[in-house]
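Visitor: Sequence and predicted structure, then a few things I'm wondering about:
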Amino acid sequence: MPVSKSKWLWSGICLLCAFANISTAQNLEQLGWKKGVKVSGSVSANTILYSASEMKGRRDPFNWSVNGNLNISLFGYDAPFSFSYSNQQRSFSQPFNTLSFTPQYKWVKAYLGYTAMSFSNYTLAGHMFLGAGVELTPGKWRLAAMYGRLKKEVPFNVSDSQQQAEPAFRRMGYGVKAGYGDERGSIDISIFAAKDDKNSLLYIPKDALLYPQENVAVSIAGKKTFLRHFFVDVEYAVSMLNKDIRADTGKPATGGANLFKGLLKGSPGTRYYDAVNAGIGYNGAFYSLQLRYERIAPDYQTLGAYYFNNDMRNITIAPTLRLMHGRLSLAGNIGMQTNNLDSSKAHTNKRFVGSANATFVPSDNWNFNLNYSNFTSHTRARPLNDPFFQNPYDTLNFYQVNNNVTGMVNYLFGSRERRHSIMMNVSYQRASDNSAGNDKIQLSDYYTGNLGYNYMLTPLDLTLGTSFNYYDTRISGVKSIYWGPGITAGKLWWHKTINTSFVTTYNQTKSSGEQTVSSKVSSTRLSIGYMPKPRPKDKDSRKITSRHNLGMSVSYLKQFGTLQLPAGFSELTTTMNYTLSF
């Protein structure tokens, strides 16, 4: 009878615990090892119970997960190992349970299992894969390589009309990176390639918008510091993307000049895109100035990243200033962002970006922070049916202005035994929309205020706190107010091995427009944790010391019924967790 994954998992956990106990009983000095073996890590188990009344549950009634991290150090050789397993695997089309192993020895580092690597923002940028990778950093050299599965095949489910599990082809990828240099100057070259297996899905509906893709992305980056304070950096990338490798091979479509067309077999579906990111600046003793330029071609995409912004050109300048021995810091950022670089869209958007930040710390008791940002967008749209027709009513000028101001004040006072802190945050945001030919301006205003007070009584290990939150939103004649107080309390017991906390909040929401709607919600959470102190180890011993952490929390949420929403409901969530650290 085959052994289930759960049995293998629990067997592995027992083996790790047994290894920790055996290692605890060993004194490596007696074995004649000078440096010995160092083992560290943790294993945790979590369980969540959930129930709801007067409504359908918003989550599964029972969830559990097991996570582990282990690092073995032997004569300078580090071998980290991690895993994650949960019953939520059944709800995900791509792998949720992971197993990774990242050993390292001096300047050699390996990636095994479910892992992620990054070469460049325009090639391989942190995409998870199942496979192997290596990084070598001898001296000023930087070498890296990877190979693995980026996506698992997910077949079409004909019985699932909503297709909750998103279908996907199996996608394999590989890449290499080479670089040389240090902080004063360096150059890096990276190449990443990925391809879908068009035969990994046996059935594809005719109306499905799913196509097997192939991608090769190349990046060249360099930076240099000169005259001690000046610096310059530049990166240029080309991405060759075939959005349907099932198309017949033929003359590739053009997509701009580049030097790397030979790396991808030409076909009618192949497109070439490029991106450039450059900057120059000065870093002084108390001020700095930086000018940056970034251009990403329309439809630029790499299969080595989950999400990518494209069709934009950014030009920004960012000054900073430090005064009063660093107690006062001023920073700004001003720039312009433009899209529709190839004039293929029906509208062009120009966006002004400006922000300023000031931080002032006059003493150890006071802290002030003020932030302002202004984002202005100008969209000019042309008629789709006749772009050469100059009737002013067929051209739309659309303006958007977004102003945001945020302020924070923090005050600390009291003695070492009795500490007080008061914190206040306020913010205001206004968004306005205006179209040419229309005198009416649509405004949206957002007000936010938070006030909090904390009191810490150190001799009793007691912490008390209270807070008040206020939100006011006004959009198109509809006003919504959200407010409510909160109380927190925390206490350490039994030589600080038991930690208890209590949090309760009450929030009321009221919206007024054509109809007035209000709601009242209260939330309470009680938590308790137990973490015994580890036994002190002998000075001449190299035993592994372990720490246990056992915790439990109960949360209760109640929404009261009102005249507009008579059906109230309640939710009860219980969380239990155990962590073994060694």
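Guide: Here it is on my side, so go on.

Visitor: drop to CA atoms for contacts and neighbour counts, all remaining ones
Guide: OK.

Visitor: Against N310, how distant is the closest residue to N97 other than its chain neighbours?
Guide: Residue nearest to N97 in three dimensions, not counting chain neighbours: Y85, with 4.6 Å by Cα to Cα, 6 or more residues apart in numbering. Y85 is 36 Å from N310, where distance means Cα to Cα, to the nearest Å.

Visitor: In addition, the following structure is provided for comparison:
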Amino acid sequence: MNWIKTKNKMITLYPEKVFTQLILFTGIVFLLSPLSGYAQQMDLNNIKNTFSQKPFRLGGGISASSVLYTGNDGQGRQPFTYFLSGNINLNIYNQVNLPFTFNITNLGNNFTYPTLPNRLSIHPTYKWVTGHIGDVSMNFSPYTFNGHMFRGIGIDLTPEGKWKFSAMAGRLQKAVEYDSANRLVPAAYQRMGYSAKIRYDQAGYYAGMTFFSAKDDVSSLKWKPDSLNILPKGNVAMSWEGGLKLIPNLSLTGEYALSLLTRDIRSPQEGSSFINNLFPRHTSTQSYTALKGELTYQLLKNTMGIRYERIDPDYATLGAYYFNNDYENVTLNYARPFLKDKITVALSWGAQRDDLNKNQEQTSKRFVSSANVSYTPNEKLNSSFSYSSFQTYLNLKSQFDYINGQTPYDNLDTLNFTQLSQNMSLNSNYNFGKSDIRKHNLNVNMSFQQAADKQGDIIKPGNLSQFYNLSTAYNLIFVPQAISIQTAFNATYNYINSTNSVILGPTLGIRAKVYQKKITTGISSAYNVSINESDTQGKVLNLRWNAAYAFYKKHNLNANTIWQNRKISGKNTTDSFTATIAYSYSF
């Protein structure tokens, strides 16, 4: 028995008891973890409080429902279906959850239970130290090590002060032998890696660096899948980031990354100097760079910024699953409030181009612009408007056309292809009425979308599509009676492939709380008409009813019905009726 003296009191520790509990807890964590991606975070600061709690807690719920269906709409549904489902969760020391679930229907049943985990992660925390053990992922830099799952250990050190540090080491990829009977799972070498990140933050600036290294184990596979172009790879990637306040309200941030990617580590190594041993270069090693920077300036209430990003063609690292590369971006941003902050305007414009080395069969340029305006003159009214435009310009470098062209001006239009897209929406919401007696709400939403393909300066027939939508809704609430009435109207116009169609119809519903406001019930009806090229294609009428009742706090009873009548041109009129009743209990 040991004693620890603090400023206020003497704490008595029984090491044999704590040790026994810790061993028991650790064993439970590893042996009874659920199958699907299990992860737990343990706060060692409160480990004494953890073991002072109840060791086991049981919770969960059960639900039962049945569906009755009848109709002649040809859906082939079962006339009667029942469902019984439940879940039970066993909680151990408020740290480990073991879920059990079951589902039973007249169509089949399913039962799941915890088994030994295929993925397990534990994240112990003590003050400013956080550990990562097992199957985890960490994010250091978007250009070096970013979100890649690994099996190993990691650590985050975030003490009070200016320095921050993170590190990881483990297996990034397990070995998989080639199996001709299973082509869906490709062969893979075992890949080990490690990474570290350090950052220094000061009031007027910050600086950081990330280092990542990974290498495949050539001996991890018995059969070498070289014929499948699966080669043992190696990679060293580094990035440097920083930020600086140049003058008041003017800040500059940026990051530069370098990746040395070896396509086959069995290829001859170049040189034997100290630098080459630290950063091995082989004949199959290629270097790639990535760069991004952002300049932001605030003047009074104006916020302006410019962002630049460039990533080399084929840029990649073994610390990320996927990379966008071979592009250059420039983005301009501006935002400002007006009229005593009642109006807010945000503007953005960007340009992107690819084929940086001019060696691809096609090159593209993209232009993106957007505008967002919000208007809130008072608490009753708020409106918003947004507009965005996307334009992609493609130049197809057809070698056949270039070789057979008689003049440099042949096929200029046919080699240029432009995709245009526009989106616009307007939303307005207005609340009025006496809040303690009646409440009124009116909402109007309009949207427009257009897409077109242009070859040269001509938009060909069939390559233009337009979509218009208008929806309005009015809601009246009688506050003392807990009754609400809703009415809405929706209209949609589509123009696709030189044909136009319209869908429109109203909706009406009422909702109320009855029997001392213990039961919530409502009924609604919707009617829609579809018109194609001035011909009525279909009419659909829906009638819905629903009710919900909660009793004894943990019991819930729900019921709903829907009747639908469909009249489709050229087909027989169909009717269908569906009723559902459900009960649920949670503990």
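Guide: Looks like it arrived, so ask away. A quick note: this is a predicted structure, and the numbers were derived from the prediction, not measured.

Visitor: aligned partner of A316 of structure 2 in structure 1?
Guide: Aligned counterpart of A316 of structure 2 in structure 1: Q301 (TM-score structural alignment).

Visitor: residues in contact with the closest residue to its match other than its chain neighbours?
Guide: Nearest non-adjacent residue to Q301 of structure 1, counting by Cα to Cα, 6+ apart: F308, 6.4 Å away. Counting by Cα atoms under 8 Å, 6 or more residues apart in numbering, F308 of structure 1 touches Y300, Q301, T302.

Visitor: Out of those residues, flag the one nearest to Q104 of structure 1.
Guide: T302 (28.8 Å; Cα to Cα).

Visitor: quick one: secondary structure of that closest one?
Guide: Classification of T302 of structure 1 by DSSP: H, G, I helix; E, B strand; the rest coil places it in coil.

Visitor: so it makes contact with E214?
Guide: No. Judged on Cα atoms under 8 Å, T302 of structure 1 makes no contact with E214 at a distance of 9.6 Å.

Visitor: overlap in contacts of these two?
Guide: Joint contacts of T302 of structure 1 and E214 (Cα under 8 Å, 6+ apart) are L241.

Visitor: G234 of structure 2 reaches D264, doesn't it?
Guide: Yes. G234 of structure 2 lies in contact with D264 (Cα under 8 Å); the separation is 7.3 Å.

Visitor: out of the two, which sits in the busier spot?
Guide: G234 (26 against 18; other Cα atoms under 10 Å).

Visitor: what's the distance between that one and G319 of structure 2?
Guide: Relative to G319 of structure 2, and taking Cα to Cα, G234 of structure 2 is found at 11 Å.

Visitor: and for the two, which residues touch both?
Guide: The contact lists of G234 of structure 2 and G319 share A214, where a contact means Cα under 8 Å, 6+ apart.

Visitor: Now do the strands in the stretch 351-500 of structure 2.
Guide: 362-375, 381-396, 416-432, 438-455, 458-478, 483-496, 499-514 (DSSP state E, counting those that start in this stretch).

Visitor: Which stretches in the stretch 201-350 of structure 2 count as helices?
Guide: Along the stretch 201-350 of structure 2, the segments classed as helices by DSSP state H, counting those that start in this stretch run 274-278.

Visitor: mind listing the strands for it?
Guide: Remark: strands assigned in the stretch 201-350 of structure 2 by DSSP E, counting those that start in this stretch are 205-217, 234-247, 250-262, 285-299, 302-311, 327-338, 343-354.

Visitor: Toward the C-terminus, what is the element adjacent to the helix or strand R566 of structure 2 falls within?
Guide: Using DSSP states H and E, R566 of structure 2 falls within strand 555-568. Downstream of strand 555-568 of structure 2, the next assigned helix or strand under DSSP H and E is strand 574-586.

Visitor: Okay, angle between that next one and strand 555-568 too, please.
Guide: 170 degrees (axes from the mean of the first three to the mean of the last three Cα atoms, to 10 degrees).
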